[in-house]
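sequence below, structure please.
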Amino acid sequence: MTKTNSHKPKTSTQNKKVKDSGARLIFGDPILCAQFLRGYTDIELLKDVQPEDIEDVTDRFISVWQEERDSDTVKKIHLKNQEDIDTLYLITLIEHQTKVDYDMSFRILRYIVLILTDYAAEAEKKQAGCTALKGFRYPPVLPIVFYDGDRNWTAAKNFQERTALSDLLGEYIPNFQYLVVPLSRYSNQELIEKEDELSLIMLIDKLRSSAEFHELAEIPDDYLEKISRDSPESLLKLIAKIIAAFLHRLNIPKEEIGDFTDQIERRDFTMLFEHFEAYDVQAERAKARAKGEAEGQARGKARGKADSILLLLSDLGAVPEALRERIMDETDMECLDQWIRGAARASSVEEFTEKYLPDLKEA
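Now for the predicted structure:
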């Protein structure tokens, strides 16, 4: 559910969490949401759900807690051929951090109360007193947690497990369970076999470093060709936007992301992953800094040894400028150590030069 001060939908640019933006875009799109419900929940009632059956009602509910939840959505699913009730409410909560939310069941309980309260109010507007009738039925609320974190989901899925004395008073305590769909459950091959747009997004979402990106070069050409051929233009643009959010998480340079997503929008899936560099710009900067610091330390040590050599030679007489520059330019530590020993033993600057740097003497 999104915390908002009006009924106007939030844009992804308002979201401070890049990953949440990508997740919200997935479940905000009816085509991708329908693919998720059909292919990832294993609920028979949802096996035939179509995009036109899904209505986003997230903005009807104002958050009652302080933290921003831009990645959570509430959907109204219009059921077919159900005599008792034709509506199912779907709560999708996206968790992607490695830290599991152990209070998830209570968060969901608050969602459920808000949804059913709103449903009852709408029903009363249509028929006053209907909620007090024997035949009134509340719609089912299905809570789903899509989890793409690295660790196992270890939080209690039933609210009773979070309630004290549930073994004695269980029948008086709210008893419901939420469904967890962990992305780590699916191998790359299992995702590829689904042959839909969401599976491509999931493949990118599974990546945890830019180095892993090159593993996707093994994706079959016919899989990419099918998505390229069958996807509507609007969905390709959305896929590019979602993938851009996920690639940004990997610190890949904007230019690389732009080139990659441009290929998707142009339906140019030929060798989509083979020529994508996908390097972590932050990691590369860190390596460069570390290398620079190491080189700086090495130069400092070399400078110290060179100063020692010149100090020893200056005790023997005047040091020619050419010899001074040559010693200061040397960075080989073993060579500098040898020159220190030689300078300490030499009886003159000329003797040192003739033995260790004869080319300077000849010059």
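
alpha carbons only for contacts and neighbour counts from here, please
Will do.

hmm, Glu197 and Ser231 touching each other?
Yes - the pair Ser231 / Glu197 is scored as a contact, 7.5 Å apart, by C-alpha atoms under 8 Å.

which one of these two is surrounded by more residues?
Glu197 (21 against 15; other C-alpha atoms under 10 Å).

neighbours of the residue lying closest to that one once chain neighbours are set aside, how many?
In this structure, Glu197 finds its nearest non-sequential neighbour in Ile227, 6.3 Å apart by C-alpha to C-alpha, 6 or more residues apart in numbering. As a burial measure, Ile227 scores 20 neighbours (other C-alpha under 10 Å).

please identify the buried residues of whichever strand or helix holds Ile227?
Using DSSP states H and E, Ile227 falls within helix 221-230. Using 16 or more other C-alpha atoms under 10 Å as the test for burial, helix 221-230 gives 223-224, 227-228.

include distance to Phe159 when you put these into TSV, please.
Output for the buried residues of helix 221-230, formatted as TSV (distance: C-alpha to C-alpha, whole Å):
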residue	distance to Phe159
Tyr223	41
Leu224	42
Ile227	40
Ser228	43
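
before we move on, the earlier item: mind listing what the residue nearest to Glu197 touches?
195-197 (C-alpha atoms under 8 Å, 6 or more residues apart in numbering).

start and end of stretch 37-48, how far apart?
9 Å (C-alpha to C-alpha, to the nearest Å).

go ahead and measure how far it is from the middle of the chain.
Centroid separation for stretch 37-48 versus its chain: 25 Å, with C-alpha atoms, centre = their mean, to the nearest Å.

likewise for stretch 84-94?
That offset, for stretch 84-94, works out to 27 Å (C-alpha atoms, centre = their mean).

so how many other residues sit close to Phe269?
19.

Three-state assignment for it, please.
Of the three states, Phe269 takes coil under DSSP: H, G, I helix; E, B strand; the rest coil.

the strands in the stretch 101-250 of the chain, which residues?
141-147, 179-182 (DSSP state E, counting those that start in this stretch).

tell me what the first one is packed against?
Translated: strand 141-147. With contacts taken as 3 or more C-alpha pairs under 8 Å, 6 or more residues apart in numbering; DSSP states H and E, strand 141-147 sits against strand 87-95, strand 179-182.

what's in contact with the longest one?
This points to strand 87-95. For strand 87-95, the external contacting residues (C-alpha under 8 Å, 6+ apart) are 20, 23, 27, 71-79, 111, 115, 139-149.

follow-up on the earlier one: which of the buried residues of helix 221-230 sits closest to Thr131?
Taking C-alpha to C-alpha as the measure, Thr131 lies nearest Ile227 of those, at 46.8 Å.

ok, so what distance separates that closest one from Asp268?
Distance, Ile227 to Asp268, by C-alpha to C-alpha: 11 Å.

over to Leu247?
For Leu247, the distance to Asp268 equals 18 Å [C-alpha to C-alpha].

these two: who's more crowded?
Leu247 (28 against 16).

number of residues surrounding the residue nearest to the more buried one when sequence neighbours are not counted?
Among residues not flanking Leu247 along the chain, Ile257 sits closest, at 6.8 Å (C-alpha to C-alpha, 6+ apart). By the criterion of other C-alpha under 10 Å, Ile257 has 22 neighbours.

one more, for comparison:
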Amino acid sequence: MKKTSQNKRRKNTSYHPEMHVRDVNSREIFKNERLTSQFLRNYTNIPLLSNVMPEDIEDVSKKYRAFLGVEYESDTIKKVYIRKPDGTIEREVFVLSLIEHKSDIDYDVAMQLLRYMCVIWQEYKVTQNKIKKSSSHNKDFRYPLIIPIVYYEGKRKWTAGLNLRDRIEFADEMEKYIPDFTYQVVSVNQYTNEELSRKHDEMSLVMLINKIQSAEDLAEFRKISEEIVDNIYGNAPEEIKEIYKKILWSLLMKLQVPGDEAQEIMGGIGGQGMGYLFENMDKMDIQAERRNTKREKERADAAEQQRDIAEQQRDAAEQQRDIAEQQRDIAEQRAEQMAKEMELMKKKVEEFEKSKEVH
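Down below sits the predicted model:
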């Protein structure tokens, strides 16, 4: 890999990120309309959104979050203006992106999306009825399109059902009574590093960095052309460069790079660009990351063993309950048989007494 020329290096300045070790959640990324428009155009494969530009996007998350509470603080709602060829607005579309900095699968995401949809549609109805009284009662009234998208950064394959009906009982038997929709999952790991590099937009670099979750991922990142990465970073607007820096700081903390070295790396990036990151990747504590991975595996193995033991104990307890139940059944059967025998003996005694009286 080509090294950045040493004589281009300027004196490093300390980097003091506002967010420190806290993960940069995706709201930090997607509140930038330039990144959002690139994401919608180049990564969702939805024809309706293929020409969306930053000026076509309005963030309305805060408006709806008030109805839903703090649980939804990391999610974003964008109003997207679809334009005619002459530039005039043809229609408005809502794009839901439930994007917390997810590293694992959320099996209830479809229900979370539904809550958003209902709030958006209800607010739209109220607004339209204020503009024109009872307009929602008209035959031609239509609610706006909502496109639900999940941005997923985990390494495991997304296995949650993509339809709301997957979360509803009797979905197959009572299908016609169940509301349904499909949401789209855009995963950073559905793209190879080479595919993301070819896209060559600012969002591709966000996704390339977010793919790094282990020492092996870091090794793959180092195979990317330094010139490509530095070119994307160098041509990005300042507000997007700040987002890159926050993501990179979070990455350095995950890889357990000592604080002073992390600040030096970040200061170098601020001074001369992403090439400085490539020069200093050896400072990243890969062995520590591997030790962490090993410890996590050991913890996972221990937890699995505990689950196996608990399962065996449950099986043994179940067997004991079955044995006890069988013994109770046998005891009840014996008691019932003895009661019948006693009743029979009683009748025989009574018959014998009666026969004695006759004689």
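
overlay the chains and give the TM-score.
After superposition, the two chains reach a TM-score of 0.68 (TM-score structural alignment, normalised by the length of structure 2), with 274 aligned residues with a C-alpha RMSD of 3.1 Å.

rewinding a little: which one of the contacts of Ile227 of structure 1 sits closest to Lys47 of structure 1?
Using C-alpha to C-alpha, the contacts of Ile227 of structure 1 come closest to Lys47 of structure 1 at Asp196, 14.9 Å.

which one in structure 2 is aligned with the closest one?
Alignment note (TM-score structural alignment): Asp196 of structure 1 maps to Asp201 of structure 2.

which ones are touching its match?
Applying C-alpha under 8 Å, 6+ apart, the residues near Asp201 of structure 2 are 38, 232.

any idea how far it lies from Asn235 of structure 2?
With C-alpha to C-alpha as the criterion, Asp201 of structure 2 and Asn235 of structure 2 are 10 Å apart.

kindly report the same for Arg22 of structure 2.
Applying C-alpha to C-alpha, the value for Arg22 of structure 2 to Asn235 of structure 2 is 27 Å.

and for Ile212 of structure 2?
In terms of C-alpha to C-alpha, Ile212 of structure 2 sits 22 Å off from Asn235 of structure 2.

so what's the residue count around Gly270 of structure 2?
The tally of other residues near Gly270 of structure 2 (other C-alpha under 10 Å) stands at 19.

aligned counterpart of it in structure 1, please.
Under the alignment (TM-score structural alignment), Gly270 of structure 2 maps onto Glu265.

pretty sure its match is touching Ile243, no?
No - using C-alpha under 8 Å, Glu265 of structure 1 is not in contact with Ile243, being 11.5 Å away.

tally of neighbours for Arg266 of structure 1?
For Arg266 of structure 1, the tally of surrounding residues (other C-alpha under 10 Å) stands at 12.

which residue in structure 1 lines up with Asn51 of structure 2?
Residue pairing (TM-score structural alignment): Asn51 of structure 2 is matched to Asp48 of structure 1.

test my guess that that match contacts Phe36.
No - contact criterion C-alpha under 8 Å: Asp48 of structure 1 and Phe36 do not qualify, at 11.4 Å.

settle it for me: which of the two has more neighbours?
Phe36 (22 against 15).

which residue lines up with that one in structure 2?
Phe36 of structure 1 maps onto Phe39 in structure 2, by TM-score structural alignment.

OK, contacts around that match?
For Phe39 of structure 2, the contacting residues are Met203, by C-alpha under 8 Å, 6+ apart.

and it, how close does it get to Leu164 of structure 2?
Using C-alpha to C-alpha, Phe39 of structure 2 is found at 24 Å from Leu164 of structure 2.

one more: Val24 of structure 2?
Using C-alpha to C-alpha, we find Val24 of structure 2 at a distance of 29 Å from Leu164 of structure 2.

swap in Gln287 of structure 2?
Taken as C-alpha to C-alpha, the span from Gln287 of structure 2 to Leu164 of structure 2 is 43 Å.

can you check Glu123 of structure 2 too?
Separation of Glu123 of structure 2 from Leu164 of structure 2 (C-alpha to C-alpha): 22 Å.

can you check Gln272 of structure 2 too?
Gln272 of structure 2 is 48 Å from Leu164 of structure 2, by C-alpha to C-alpha.

between the two, who's got more neighbours?
Per other C-alpha under 10 Å, whichever of Gln272 of structure 2 and Leu164 has more neighbours is Leu164, with 21 against 18.

pretty sure that one sits against Thr182.
Yes - using C-alpha under 8 Å, Leu164 of structure 2 is in contact with Thr182, at 6.8 Å.

next helix or strand past the one helix or strand the match of Phe36 of structure 1 maps to?
Using DSSP H and E, Phe39 of structure 2 sits within helix 33-43. Scanning forward in sequence from helix 33-43 of structure 2 by DSSP H and E, the next helix or strand is strand 57-59.

the very next helix or strand once past that following strand vs structure 1, average offset?
Downstream of strand 57-59 of structure 2, the next assigned helix or strand under DSSP H and E is helix 61-68. Taken over the aligned residues, the distance from helix 61-68 of structure 2 to structure 1 averages 3.1 Å (mean C-alpha distance after the TM-score superposition for structure 1).

which other helices and strands contact helix 61-68 of structure 2?
Partner elements for helix 61-68 of structure 2 (3+ C-alpha pairs under 8 Å, 6+ apart): strand 76-83, helix 109-131.

nearest to Met266 of structure 2, out of the ones you listed?
Proximity to Met266 of structure 2 (C-alpha to C-alpha) singles out strand 76-83 among those, at 28.3 Å.

what stretch of structure 1 does that closest one fall on?
On structure 1, the counterpart of strand 76-83 of structure 2 by TM-score structural alignment is residues 73-80.

what do you get for stretch 167-181 of structure 2?
Using TM-score structural alignment, the partner range for stretch 167-181 of structure 2 is residues 162-176.

pretty sure Asn189 of structure 2 contacts Lys155?
Yes - using C-alpha under 8 Å, Asn189 of structure 2 makes contact with Lys155 at a distance of 6.6 Å.

mind listing the shared neighbours of the two?
Going by C-alpha under 8 Å, 6+ apart, no residue sits against Asn189 of structure 2 while also sitting against Lys155.

if we can go back for a sec, alignment lookup: the residue nearest to Glu197 of structure 1 to structure 2.
By TM-score structural alignment, Ile227 of structure 1 lines up with Ile232 in structure 2.

and what of Trp153 of structure 1?
Under the alignment (TM-score structural alignment), Trp153 of structure 1 pairs with Trp158 of structure 2.

who's in contact with that match?
So Trp158 of structure 2 contacts 105, 185 (C-alpha under 8 Å, 6+ apart).
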